[in-house]
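> Sequence plus predicted model, see below.
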Amino acid sequence: MDSLLYALCAVIGGVAFAYLLPLALRHPNPARTAITVATGSFTVGIAIANPVVSDVIDRVMGLPNLARVIAHGYAIVIAASAEAMLLFLALPAEQARPRVSRRIVASAIAYGGMVTLWLVTYAVAPTARLTVDFARVPTVAAYLAIYLSAFVAFTVDIARMCWWFARVAGRSWLSRGLRITAVGACFGLAYCVNKALYLGGVWLDVEPIGVALYIIKHGDVDLYVGFMWRHLK
């Protein structure tokens, strides 16, 4: 069932990307470029995250967790691109560019740290997975902490900006799309909190009740639907 859901999301993302890419090429602007990058990243990232696909990638490449690291990288690109789009919509380009550049640099540093920790994990604990179940491995815990911290920073900003812009936009397609996006970002934030609690539970030998799978699925979809609603009007 999970594989089918991932596949469906990838197909929908591919259709949307095929629609947005020609527009971005014919009528380029920073906001449209950002949402096109986010859509393409969503499509590729969720396809790689499909359990069937990720297992094949890891097995063929002979590197455990490779698909997960790649998918997490695309997740960071999605969030960064989404925030870039909002900044370019809200501010003059000359004001938005420095802020977007800072976020790109921060994202690159965070992902570089994640890749480094993955490689160290492979060297010291090759059978460990980059999941909370292996959080007792210090490098896995550090990897997840960086990923969740980056995601929290982006989702808080996206939710805040979308909700504020939705109030300004009035009753329109744009407003509806922004509100759906804000809800999706809140789901993403709840996912991070849930994962953090689960991470702490592993260290404290407590097994919390996890709703992370439900939240991440619905959070990703809500976030994505919000952006598509805003653009496919």
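Right, received. Where do you want to start? Residues are numbered from 1 along each chain as shown.

> rest of the way, CA atoms for contacts and neighbours
OK.

> Quick one: residues contacting the residue nearest the centre of the chain.
Closest to where the C-alpha atoms of the chain average out (CA atoms, centre = their mean) is Ala75, at 2.8 Å. Ala75 is in contact with 41-42, 45, counting by CA atoms under 8 Å, 6 or more residues apart in numbering.

> Pull up the gap between it and Leu189, please.
13 Å (CA to CA, to the nearest Å).

> does Pro28 sit in a helix, a strand or a coil?
coil (DSSP: H, G, I helix; E, B strand; the rest coil).

> Which other helices and strands does the strand or helix carrying Ile109 contact?
In this assignment (DSSP states H and E), Ile109 forms part of helix 93-124. Packed against helix 93-124, as judged by 3 or more CA pairs under 8 Å, 6 or more residues apart in numbering; DSSP states H and E, are the following elements: helix 66-90, helix 138-169.

> Can you give me the buried ones in that helix?
96-97, 100, 103-104, 107, 110-111, 113-115, 117-119, 121-122 (16 or more other CA atoms under 10 Å).

> adding another structure so you can compare the two:
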Amino acid sequence: MIQTLHAFCAVAAGVSFCYMLHALWRDRDDPALRYLCACFGLSATSFTLLVPAVWVRMDGLLGVPNISALLAMSSVTCLVFGQQIALQYWTHPPAEARRRARRRMAVCGLVLTAMAVLFTCLDPSVQRPRDFSVYYGHSPYYFAYLVLYISVYTTGEVIIARTAWRHARATENVYLRRGLRFLAVGAWLTLGYSAIRIVNLFGPRLGFDFSHRDEISWVFGNTGSLLTMLGFTFPGWGPRLSLANRWRANLLRYHRLYRLWATMHRAVPEIALFPPRRRIHDVLKLGELEFRLYRRVIEIRDGQLALLPYADEAAVAAEAEAAGRAGLDAAGVRAIAAATAIRTAVDRRRAGLPPRQKPALPAPAGPPGADLDSEIAELLRVSRALSRPAPATHKPPTPTAPPSPCGARPVPRPDDEADAA
């Protein structure tokens, strides 16, 4: 399982590296992007080296047993410093960020040198790609090596977590704020890796052994790393995700309004600017969605306005009063009244009854100050009310003359199309 997790994290880091490299190509003067590219490249390298097959292959290629351990830990050390530097460029003026970056790079160089010296003194001649830390935990050189590595790693993650969380509360950019919070949570989560490593390091010297729990440390470390990748990249692709969600919501609302629109179009065919030839064409057409959704709302309102003189005002008033007594709110009462007006107007028009010259009902409209989203929500409530069975008191008038088709081909009913399909 852990090896699969290493491989998954390596792929995720590689994808993040390519994404950040593309961002750097568009904005080559951004130093934070340069450091983030390096961080994701180092992350992909470290996770790849932890895969046993790659570990053994790299050792054979360089001719040094377990050199992959040093390379992987050195990569993690560099990326921890690189992440701190990237945050400095996000949160400080360029001159101050450069000064802080130089200081961190100097410390990183000293740490890497010390790790290399301690690893050489360890002389890990027995290749242990799966349990390197447990196998060499008794060595004083490895003890010093791991104390140095865990201290730098833990300190760096605490700095990252605190910096990200503090600035997440200060920024007004919602995507940057979420990204920083993902980053902070991921950094705090990696401390579970540090805690288990410290316990495994000092446990044998204090008389207890938790080496059999070593794999749990990787769950904390890898999960935290995935969240930090998400945090650093989210400000870039988060807005696109919101646009995709908006498009999906508009698509659902557009098709949920079809039944109401079709009712309007069968009664008043001239409302349609671009009437679909068949329902399937309306379903498969995905372009210009916002325009088509806007047109659908306008055409439904035009249909309501055209049918208003035919509506049975007494039936509308009675249904609205009944809805109020049933405890519906103002929006629900308006939806019931509008659905009753449409139902009675269609029946009266089909029966050939003449329209009223001065209808007493107000022109159809949403709540005061409504925007397009409120209009759509109002019409969806009307559509649901219209789809319910007509009340028992509703008696369609007897036709006195054949209805006028107005020279337009009616839109198929949704139920008919479902049967045909």
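Now that the structure is in, tell me what you want to look at. Fair warning: this is a prediction, and the values are worked out from it, not measured in the lab.

> Assuming the best superposition, what's their TM-score?
After superposition, the two chains reach a TM-score of 0.91 (TM-score structural alignment, normalised by the length of the first structure), with 231 aligned residues with a CA RMSD of 1.9 Å.

> Point out the most buried one among the helices and strands packed on helix 93-124 of the first structure.
Between these, helix 66-90 has the highest mean count of neighbours, a mean of 22, where neighbours are mean count of other CA atoms under 10 Å.

> picking that back up, kindly reformat the helices and strands packed on helix 93-124 of the first structure as a markdown table and extend each row with distance to Ala7 of the first structure.
Below are these laid out as a markdown table (distance: least, CA to CA, whole Å):
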| stretch | distance to Ala7 of the first structure |
| --- | --- |
| helix 66-90 | 14 |
| helix 138-169 | 23 |
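
> so which of those comes closest to Pro22 of the first structure?
helix 66-90 (17.4 Å; CA to CA).

> superposed on the second structure, where does that closest one end up, distance-wise?
Taking mean CA distance after the TM-score superposition for the first structure, the mean distance separating helix 66-90 of the first structure from the aligned residues in the second structure is 0.9 Å.

> quick one: that helix to helix 93-124, angle?
170 degrees (axes from the mean of the first three to the mean of the last three CA atoms, to 10 degrees).

> Find me the equivalent region of helix 66-90 of the first structure in the second structure.
Under TM-score structural alignment, helix 66-90 of the first structure corresponds to residues 67-91 of the second structure.

> how far is the matching stretch from where the chain is centred?
Relative to the mean C-alpha coordinate of its chain, stretch 67-91 of the second structure is positioned 27 Å out (CA atoms, centre = their mean, to the nearest Å).

> can you pull the contacts of the closest residue to Arg104 of the second structure other than its chain neighbours?
Counting by CA to CA, 6 or more residues apart in numbering, Phe81 is the residue found nearest to Arg104 of the second structure once chain neighbours are left out, at 6.5 Å. Residues in contact with Phe81 of the second structure (CA under 8 Å, 6+ apart) are 104-105, 108, 156.

> For these, which ones persist in the first structure?
Counting by both residues aligned by TM-score structural alignment, their matches' CA atoms under 8 Å, the members of those that carry over to the first structure are 104-105, 108, 156.

> just curious, which of those is nearest to Arg266 of the second structure?
Gly156 (67.5 Å).

> corresponding residue for the closest one in the first structure?
Match for Gly156 of the second structure (TM-score structural alignment): Phe154.

> Leu86 is in contact with that match, correct?
No: with contact defined as CA atoms under 8 Å, Phe154 of the first structure does not count as touching Leu86 (11.6 Å).

> just to revisit the earlier point, save the contacts of Ala75 of the first structure as a markdown table, and put in distance to His218 of the first structure too.
Listed next are those as a markdown table, based on distance: CA to CA, whole Å:
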| residue | distance to His218 of the first structure |
| --- | --- |
| Ser41 | 17 |
| Phe42 | 14 |
| Gly45 | 16 |
